[in-house]
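Peer 1: Got a predicted structure here, sequence first:
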Amino acid sequence: MKTKAVLELADIKTIAAAAEAEALKNNWAVTIAIVDDGGHLLWLQRLDGAPAISSLIGPAKAHTAAVGRRDSKVYEDIINGGRTAFLTVPGVSGLLEGGVPIVKDGNVIGAVGVSGVKSNEDAQIAKAGIAALGL
């Protein structure tokens, strides 16, 4: 049996604060979502001015990154590459760039999903949040 790391509230607050700082530094109004390794929502933060729909898209991106164990951009690239049947994957809806897994010791322990600006900027914010953990 293995022992695995899990996100604690302090970790979540660290990620959220760093992601928020990155968004504010760039004057980007976004929603930041953090999930556990099963894609279950642990944190949702919608910055002032963020589009209402971003509060649905951010958690979906995070869920996809957590359960898929890879950046959500991988799935966007698969679909854009012509494999549109991938859109029918059950239970996965955040198939856009901006969901990034949190990896510790080779294991995905959660993910961050961001929505509200360009997808590569969403991913930049997510990665800045994760980087604050120093993994």
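Peer 2: Good, I have the coordinates. Residues are numbered from 1 along each chain as shown.

Peer 1: rest of the way, CA atoms for contacts and neighbours
Peer 2: OK.

Peer 1: in the chain, which spans are strands?
Peer 2: Assigned by DSSP state E, the strands in the chain fall at 31-36, 41-46, 99-104, 107-115.

Peer 1: can I get those strands in a markdown table with distance to Asp122 and mean neighbour count?
Peer 2: Below are the strands of the chain laid out as a markdown table (distance: least, Cα to Cα, whole Å; neighbours: other Cα atoms under 10 Å):
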| stretch | distance to Asp122 | mean neighbour count |
| --- | --- | --- |
| strand 31-36 | 9 | 30 |
| strand 41-46 | 13 | 18 |
| strand 99-104 | 8 | 27 |
| strand 107-115 | 5 | 30 |
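
Peer 1: Pasting the second one now:
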Amino acid sequence: MTSIETVSLEDARRVIAAGEKQASENGQPSNIAVVDHGGNLVAHVRMDGAWIGSIDIAIDKAFTARAFDTSTWELGGNALPGEQFYGINVSNRGRVMTFAGGVPLYRDGAVVGGVGVSGGSGDQDQSVARAAAEAL
């Protein structure tokens, strides 16, 4: 039987803590979500003052990063009109996010989950997601 590497709750807490630190440094409260290898939610936080409307966006950014094993920022560039993945945002029952803030989580070179951040500008969300991912 082969085991699949994934993200534990302990991993998710460490990833989220690093994301919260970066969001605080940015001065922008955020929603931060972590999904496992199967794209299932492991943990989510909404920092004090973060937008309620960004909860689902953060979760779906994490899902997208894992579902396609790429950052949502990179996917977004390929989802523009005329590009190879134009329209992908309506796939998966509309869960696919094509703007910055979702990053795959890697362990030993393999994707084991994803982190999604929403609440600031694209640059802020991406910086929080990268800092969070580095904590894994």
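Peer 2: In hand now; what should we look at? None of these values were measured; they are calculated from a predicted model.

Peer 1: Nearest to Ser55 of the first structure, out of the strands of the first structure?
Peer 2: Minimum separation from Ser55 of the first structure across the strands of the first structure (Cα to Cα) falls at strand 31-36, 5.7 Å.

Peer 1: which outside residues touch the closest one?
Peer 2: For strand 31-36 of the first structure, the external contacting residues (Cα atoms under 8 Å, 6 or more residues apart in numbering) are 6-7, 12, 16, 19-20, 41-47, 50, 54-55, 58-59, 62-63, 66, 109-116, 126.

Peer 1: Let's see that with 6 Å instead.
Peer 2: Under the contact criterion Cα atoms under 6 Å, 6 or more residues apart in numbering, strand 31-36 of the first structure has outside partners 41-46, 54-55, 58-59, 110-115.

Peer 1: tell me the contacts of the residue positioned nearest the centre of the first structure?
Peer 2: By Cα atoms, centre = their mean, the first structure has its centre lying nearest to Gly113, at 2.1 Å. Counting by Cα under 6 Å, 6+ apart, Gly113 of the first structure touches Ala33, Gly58, Pro59, Lys61, Ala62, Gly98, Gly99.

Peer 1: In PyMOL, how would I select just the buried ones from the residues you listed?
Peer 2: Command for PyMOL that selects the buried part of those, burial taken from 16 or more other Cα atoms under 10 Å:
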select buried, resi 33+58+59+61+62+98+99
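
Peer 1: Just the closest of the contacts of Gly113 of the first structure to Thr84 of the first structure, please.
Peer 2: Lys61 (17.8 Å).

Peer 1: Excluding chain neighbours, what is closest to Gly119 of the second structure?
Peer 2: Ser30 (4.5 Å; Cα to Cα, 6 or more residues apart in numbering).

Peer 1: That neighbour against Ala50, yeah?
Peer 2: Yes: at 5.0 Å, Ser30 of the second structure counts as touching Ala50 under the criterion of Cα atoms under 6 Å.

Peer 1: Tell me which of the two has more neighbours.
Peer 2: Each of Ser30 of the second structure and Ala50 has its neighbours counted (other Cα atoms under 10 Å); Ser30 has more, 31 against 18.
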